[in-house]
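Trainee: I need the structure of the sequence given here:
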Amino acid sequence: MESHIRRFLNNLSFASIAIATLILIFLFLQTPQTCIPQNSPSKPHLKFPKSSCDSTPRELVSIDKKNKRLWSSNDWKKKLSSFINFFQSIRNLGLLHNHTKFICVSAGAGPEVMALSHMGVHDVTGVELIDSPPLVSRVDPHNLPFFDHVFDLAFTAHLALALFPSRFVSKMERVVRPKWCEVAKLFADAGVICIASVISPYRRDRDACRAILPDGYFIEMFMDVPFEVCEARDAKGLYKLARAGKIKV
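Mentor: Reported below is the predicted structural model:
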C-alpha cells in the first residue's frame, strides 16, 4: 500500500474517533426535548409515571412505616380477625396452648403469625419465599431447614398455591411432632368411635399413640394386605427407604 494512502486512512480514522467522541459528549450533556426540562424542580410530581420521561425517584420507605401502613389496612384487619377466630376453634379443642411451638408455612406478610401472637402463643415461626420482618422469615416452603419433629403444630393457608403440593405437605409433616391420636382422643373422650390411620416407620411414634388412650380404648386392626400392594400404595416412599436401609424401626 502506498504511503500517502496509509496516511490518509490513518487521518480518516483519527477524525472519525474525534467526531464520535464529541457527539457522545454532546448527547450526555443535552437533555432530550421529550423529557423533563432542565429548569424543573427535583421532584416535579409525585404521580405514577406514564412514560420513561417521568423520572420521579421512588422514595425509600422504612420497614416500620411499611408495616404501620399495612397493619392499619382494612384487609389486614379482616384477615387478622378471621385467623383469630379459626385458631380459637383449635384452642377450644385443646390442641393449641400458649406454650405450643407453632410454624406457619407460606405465611405471606404474616397475618396468621400476628393472630397467634395476639392470642398469647409465645413461640410462632412464619416462613415464606419473601421475608416480611418482623413476622416472617425467608425460607423455601418446599425445603424447610428445620430438624425433624421440632414443632407441635404446622399451618398453611396457601396449599393450593404450592408448586409441588405433595412435597410441600411432606416437609410440614417432617418438622411436626407426631400426634396423630390427639384428635382421635378428643372423639373418644366424647364417646365417639374414631378410626385413625397411624402411619409411622418408627415404633416409638406408634407406641406413643397407644399410650395416649387407656387400656382397652385403643384397638389395633390388622389388614391382611400383600407387601407388594402396600409398597405400591406408599405415597411417602417409606417402603423404598426401608429397603435402602435408611429407616430403622
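Trainee: CA only for contacts and neighbour counts going forward, please
Mentor: Fine.
Trainee: any idea how far residue 124 is from residue 172?
Mentor: Separation of residue 172 from residue 124 (CA to CA, to the nearest Å) stands at 15 Å.
Trainee: and this one, so I can compare the two:
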Amino acid sequence: MMMTNLFSAFDPSSSFSFPLNWISSLIFILCLIPIFWIIPTKPFILINMAVSKLHSEFKTLLGPTSFSGSSLPFIALFTFILVNNFLGLFPYVFTASSHMALTLTLSLPLWLSFMMYGWVNHTKHMFAHLVPQSTPGALMPFMVLIESISNIIRPLTLAVRLMANMVAGHLLMTLLGNQTSAASGILLMGLLSTQILLLTLESAVAVIQSYVFAVLSTLYASEITSH
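Mentor: Have a look, this model is predicted:
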C-alpha cells in the first residue's frame, strides 16, 4: 500500500475521460514558433549551434556509407526526449518520459525498422554479426545465442534506462518535498539546499539521458548500415 501511494505521483490518470496530461509531451511544438522570425533570436542561434554539433557527431557515428540527412531523425529524437525530460522538472507538469508507454513506443519501432532493413538488404552481414571474429568453432552456437538475446533486448534496455533514471530522480525529489512541510529551522534550510542540488542534478540527467538514448540508437543503426 505504501509503495502504491509512493508511485502514485507518476500515475498518468486525470479527472477527465481523456488523459489530458499526455498532451504535455506535445508542448514542445510551442518552441517552434520563434523559428519563423526573420531575425534569429539568441535562443534560436544557440539551438542551431547545438543541432549542428549533433549533426556532425551523429554523422560520424553513422559512418561514410550513411544516407544524406540520416542524422536528422536522431536529432529530432534527442530534442523530443530532452524537452519532455525538462518539462517534468516543472511543478504540476506530467513527465511522459518516466513511463514505459512512451519510452518503449520510441525504442521498439526504431529497433524493428533497423532489423527489417538489415535482414532484408544485408542478410549476410546480419548473420556474420552474430558470430564475432576469431571465435572458436565450439563456442559459435553459444555466441549466436548470446548475440541474439542481446540484440532482442535492446529496445527494452533503451526504454527501461530512460524510464528508470527519470523516475529515480523525480521520486527522490518527491520524497524530500513531502518532508519540507514538517521541517523547520536548520532542517528546512538543509532540505531546500538538497532540493536545489537535486534539481541541478536532474537537469544534467535530463540532458545526459536524452543524449544516451539518441547515441545508442545511432550506434544500433550504424551496425547495420556500415559493413
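Trainee: Drop the TM-score for these two in here.
Mentor: For this chain pair, the superposition-based TM-score is 0.23 by TM-score structural alignment, normalised by the length of the second structure; 88 aligned residues with a CA RMSD of 5.7 Å.
Trainee: can you point me to the longest helix in the first structure?
Mentor: helix 3-29 (DSSP state H).
Trainee: Buried residues, the helix or strand following it. List them.
Mentor: Downstream of helix 3-29 of the first structure, the next assigned helix or strand under DSSP states H and E is helix 63-71. For helix 63-71 of the first structure, burial by neighbour count (16 or more other CA atoms under 10 Å) applies to 67, 71.
Trainee: and if you look at stretch 165-182 of the second structure?
Mentor: 165-167, 169-170, 173, 176, 180.
Trainee: Equivalent analysis for stretch 154-167 of the second structure, please.
Mentor: Buried, per 16+ other CA under 10 Å, within stretch 154-167 of the second structure: 154-155, 158-163, 165-167.
Trainee: Contacts for that stretch, please.
Mentor: For stretch 154-167 of the second structure, the external contacting residues (CA atoms under 8 Å, 6 or more residues apart in numbering) are 85, 97-100, 103-104, 106-108, 111, 205-206, 209-210, 213.
Trainee: Tell me the most packed of those, by neighbour count.
Mentor: residue 97 (29 neighbours; other CA atoms under 10 Å).
Trainee: hmm, back to that, if we take the contacts of stretch 154-167 of the second structure, which one ends up nearest to residue 58 of the second structure?
Mentor: Ranked by distance to residue 58 of the second structure (CA to CA), these are led by residue 213 at 12.3 Å.
Trainee: by contact count, what packs against the helix or strand hosting that closest one?
Mentor: Following DSSP H and E, the helix or strand that holds residue 213 of the second structure is helix 186-225. When contacts are defined as 3 or more CA pairs under 8 Å, 6 or more residues apart in numbering; DSSP states H and E, helix 186-225 of the second structure sits against helix 42-62, helix 72-87, helix 100-121, helix 154-179.
Trainee: Put together a markdown table for those, with distance to residue 5 of the second structure on each row.
Mentor: What follows is those, written out as a markdown table (distance: least, CA to CA, whole Å):
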| stretch | distance to residue 5 of the second structure |
| --- | --- |
| helix 42-62 | 39 |
| helix 72-87 | 23 |
| helix 100-121 | 19 |
| helix 154-179 | 11 |
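Trainee: Between those, which one is closest to residue 190 of the second structure.
Mentor: helix 154-179 (10.5 Å).
Trainee: quick check: angle from the closest one to helix 100-121?
Mentor: Orientation check (axes from the mean of the first three to the mean of the last three CA atoms, to 10 degrees): helix 154-179 of the second structure against helix 100-121 gives 160 degrees.
Trainee: can you count the residues close to residue 79 of the second structure?
Mentor: 19.
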